[in-house]
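Student: Provided below for reference: sequence and predicted model.
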Amino acid sequence: MSIQEIELDRILPNPFQTRNSEDAEHIQNLVESIRMHGLMQMPTARISAGKEISINGSDPKPMVELAFGHSRFAAFKILREQMPASFGSMPLNIVELTDLQMFEMAVAENRERKDLTPIEEAKAMQRYQDEFKKTSAEVGKLFHLSDSAVRGKMRLLDLPVEIQDKVGRELTEGAARELLTFESLPDVLKAEKIWINGQNITLKERIAEMVQEGASQDELKKVIDSTVEHKATEMSKRGWKNTDELLNRAGEKIRMCKGCPWMITRNDTNYCLDKKCYESKQDALKLAVLNQASLLSGIAILDEDKEEYSHHTSFNYGHEAKLKEILEKRCENLRLKFNKYGNSSTALVEGFENVDVVCDKRAGQCTCLKAMQSGVDLASGEQGITEEERKEMRRQMKEQERIDREQRKHIERQTEIALTRGLMDHCLEAWKTALGKLIYDKESEKCGSFLEVLEFISKRVVSHTTWGDNRSVLRQCNELLEKCGLAKLDLVIDGDEAEQIEPVSQTSLGGAEIAGKSLMEVFEADVEPASEELDKGTWAPEEEFSECTAKTLKVAHGK
């Protein structure tokens, strides 16, 4: 070890220095410090083997390589330009150092200053590992990192060079890690179109824009996660292992998930980017489960083209008990169907919660279920329910349906007769109920007398008949009265003025004056039949009343 004054032109940087640039502000501060106080700490260097230089015609002298102290060296070169007589050389501690020692000193210097970019640090790790045959654990010991952190840092070197140049400057290390994830995505996902600010562009184009904008890790992560979740299939409920080899319906092997380039991991969750492959594995798993359940239960598997809800009969929603009885009778139309949700009340094959028992017949066409609902006993032969037995059940069901129809007709006919008698007897509640059923208007229930019922009918019939201008209304009302077998209105419209109706005759209902009176007031006047007679049901011959009422109700009901 010796301290020597070495000309600045003879000094070379550490060949293992990974820092590509100096901090200008830091260098300027050193310049001022050295100018005022001199060199406080002497750099260490070694003789460079085989390299010499002749300065100003003198004999060649060996070059030296700095182990550390590059910032002080840069400050001295600036001072030489300002004061060449005082700073043409700098003192160095010359020692013998191996390449490994030189490398480790360069790393130590940079670690203390903490001014390496993530890419510069990753390059240093890569060089240390390659040139000195170090493991990631040994690299981590030098850089004070775990071996997994070392591997993660070195992966930054897989980024394109144009992105590496931005890391530690425009882009953070976290953002760079998100870009690594993006680079690992298949091209088909990078080419997926996404909507951003009204633009329909590819994911690759959007990421390139965000790199130029210096996007943060969270911003990049949000865009990438959103695309993955939208375009890929989440695999947490897949039902098979990554190492399982499944067979499709043709008996061919489907590639396993382990090592598949179409499977990616985001936020500790696996995603499949090949939807067809994922669906084929779902189908293969379903088929394997069904085959095992069929072998155990002796029940055939439902055909694939009958898996839609309407193409078979399910026993859910209250028919579970009936299914158990049908199972005991061993109907040959029972089938097994896969239920991806599991825990169904019709999963009656022990040990197979995802397998439902259904009927091969279309929804609502299961003979056994219809027979039990009709009270027809199921057959109980040793060979199960045969087709002949099902035919007999269908015959019995048809006979039962015929009996049911006849009973219904009888019940409805007796009700019609009773209701007709109530209407003929002018029963107020019967009329109110009938009106509510006919015209779907609960206002009829508010009528307190038979007279109000009649007025309600008249108002509703007229309101459902008229529309348009006054001439149209007059024409429609006269057509209504004519249809009901009644005289037309003796009214005219003055078309030259404001089209107001001018009544010609002011009498109606037996000659009573009706000018300025409402329909209720007219009925309450001393006109036959009196309202008291209406309420008592003593007015009008049944034939005339029934004929007029029937016509009016037909109009009210739109017939």
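Tutor: Everything's here; your move.
Student: CA only for contacts and neighbour counts going forward, please
Tutor: OK.
Student: Could you say which helix or strand holds L116?
Tutor: Under the criterion DSSP states H and E, no helix or strand holds L116.
Student: try this one next to it:
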Amino acid sequence: MANNNQPRKRGGLGRGMDALFSAYEETPGENEIVEEIPLDQIRANPYQPRKTFNQKALNELADSIKQSGVFQPVILRKSTIKGYELIAGERRVRASRLAGKETIPGIVRELDEEQMIEIAVVENLQREDLSPLEEAEAYNILMENLDLTQAQVAERIGKSRPYIANYLRLLSLPDEIKTMVGEQLSMGQARTILGLKDKDQLIPVAKRVVSEGMTVRQLEELVQSLNDEAPKEDKEKDKKEKAKKPPHYLAIEQEMQDYFGTATTINQRGERGKIEIEFLSESDLIRILDLLNIHL
């Protein structure tokens, strides 16, 4: 029997989200029926975080559907305008269209906007082939559309808050680099590139990483080297500041940098001082404020 679904990674979800998904499994519930829904009446879920679909895999699924049909019904809700909005099963819808089908088995459910968003996001987070950027977008969809904080998303998904924050950082990358993440750049490489002080170097360094096939370790050394190429007076100032800093302050800086996912410094004069946390964009600032439990 053909498998019309991608494998799911159920173990990573928090209890709240897992319970939500279990409540809307793609099998008929009591008093529900599976209907043949016209494909031309189905619109994509506007909250779908997945932007790319593997064409080879879609073609293979289409061939399977031509021979055996669709075994797992898709989940839909009636549109307030016309037709249906897809909740879960976009690969099956796309492949069915490729297979020349006119209808697809589906279950129509009454779902509100919040449920629609959560199910669409959770369904994708359970797939093995979601790219790092698509995963970041999934968390961003939950935050923006459900008015959730990073901490609340982390709790629902069953991840740590720094884990969510590190993925959200990817959204501050230039668009040209975003298209490279997942295919040409790994999550680790993308995060390391964000550590560049000179943001004009982001794209050139990303291209260099790809062309030279750099490892994350090699990239870390390159970023450190480029960051050290500051004007001589700045480098001397940095050396003097570091020399004056107590070792435990340097350790705290490193710990804070790991937590916030960006450059962090402690500057002290006498008994007073200040902590500086670098941000790369307005969305990056919001990410950091969220880590501090400050909400605009």
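Tutor: Great, that's in hand. No experiment lies behind these values; they were computed from the predicted model shown.
Student: Buried residues of the strand ranked longest in structure 1, list them for me.
Tutor: Counting by DSSP state E, the longest strand found in structure 1 is strand 44-53. Neighbour-count burial for strand 44-53 of structure 1 flags T44, A45, R46, I47 (criterion: 16 or more other C-alpha atoms under 10 Å).
Student: hmm, which two among these are most spread apart?
Tutor: Largest separation among these by C-alpha to C-alpha: T44 and I47, giving 10.6 Å.
Student: what sits in contact with each of the two?
Tutor: Common neighbours of T44 of structure 1 and I47 are listed as I94, V95 (criterion: C-alpha atoms under 8 Å, 6 or more residues apart in numbering).
Student: S96 of structure 2 pairs with which position in structure 1?
Tutor: Residue-level alignment of S96 of structure 2 against structure 1, with TM-score structural alignment as criterion, gives F76.
Student: need the helices for the stretch 151-300 of structure 1, in chain order.
Tutor: Under the criterion DSSP state H, counting those that start in this stretch, the stretch 151-300 of structure 1 contains helices at 161-164, 173-184, 187-190, 203-213, 217-231, 275-297.
Student: was I right about M256 of structure 1 contacting M263?
Tutor: No: applying C-alpha atoms under 8 Å as the test, M256 of structure 1 and M263 come out as separate, 10.2 Å apart.
Student: More neighbours: these two, which one.
Tutor: The neighbour comparison of M256 of structure 1 against M263 (other C-alpha atoms under 10 Å) goes to M263, with 20 against 16.
Student: What distance do you get for the more buried one to S184 of structure 1?
Tutor: Distance, M263 of structure 1 to S184 of structure 1, using C-alpha to C-alpha, to the nearest Å: 11 Å.
Student: cool, and A293 of structure 1?
Tutor: 41 Å.
Student: sorry, back to before: residues making contact with the longest strand of structure 1?
Tutor: If you take C-alpha under 8 Å, 6+ apart as the criterion, strand 44-53 of structure 1 is touched by 10, 60-69, 92-97.
Student: how distant is the helix or strand hosting E416 of structure 1 from the center of its chain?
Tutor: In this assignment (DSSP H and E), E416 of structure 1 forms part of helix 387-424. Remark: helix 387-424 of structure 1 is offset 49 Å from the chain centroid, using C-alpha atoms, centre = their mean, to the nearest Å.
Student: show me what contacts the residue most central in space within structure 2?
Tutor: Computing the C-alpha centroid of structure 2 and ranking residues by C-alpha atoms, centre = their mean puts A136 first, at 1.6 Å. Counting by C-alpha under 8 Å, 6+ apart, A136 of structure 2 makes contact with I164, Y167, L168, L170, L171.
Student: would you list those in a markdown table and tack on distance to F71 of structure 2 and neighbour count?
Tutor: Compiled in a markdown table, those are given as follows (distance: C-alpha to C-alpha, whole Å; neighbours: other C-alpha atoms under 10 Å):
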| residue | distance to F71 of structure 2 | neighbour count |
| --- | --- | --- |
| I164 | 34 | 20 |
| Y167 | 34 | 22 |
| L168 | 36 | 23 |
| L170 | 37 | 23 |
| L171 | 36 | 18 |
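Student: As TSV, the residues you listed with distance to L226 of structure 2 would be great.
Tutor: Conversion of the contacts of A136 of structure 2 to TSV gives the following (distance: C-alpha to C-alpha, whole Å):
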residue	distance to L226 of structure 2
I164	28
Y167	24
L168	24
L170	21
L171	23
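Student: which one of those sits closest to T192 of structure 2?
Tutor: Closest to T192 of structure 2, out of all of the contacts of A136 of structure 2 and judged by C-alpha to C-alpha, is L170, at 10.5 Å.
Student: Quick one: map the closest one onto structure 1.
Tutor: So, by TM-score structural alignment, L170 of structure 2 is matched to L156.
Student: burial count for whichever residue in structure 1 pairs up with L58 of structure 2?
Tutor: With TM-score structural alignment as the matching criterion, the partner of L58 of structure 2 in structure 1 is I27. By the measure other C-alpha under 10 Å, the count of residues near I27 of structure 1 is 19.
Student: I224 of structure 1 reaches S184, doesn't it?
Tutor: No: if you go by C-alpha under 8 Å, I224 of structure 1 and S184 don't touch, sitting 11.6 Å apart.
Student: So those two - more neighbours on which side?
Tutor: I224 (23 against 14).
Student: Distance of the nearest residue to that one once chain neighbours are set aside relative to S280 of structure 1?
Tutor: Nearest residue to I224 of structure 1, sequence neighbours excluded (C-alpha to C-alpha, 6 or more residues apart in numbering): F182, at 7.1 Å. Distance, F182 of structure 1 to S280 of structure 1, by C-alpha to C-alpha: 27 Å.
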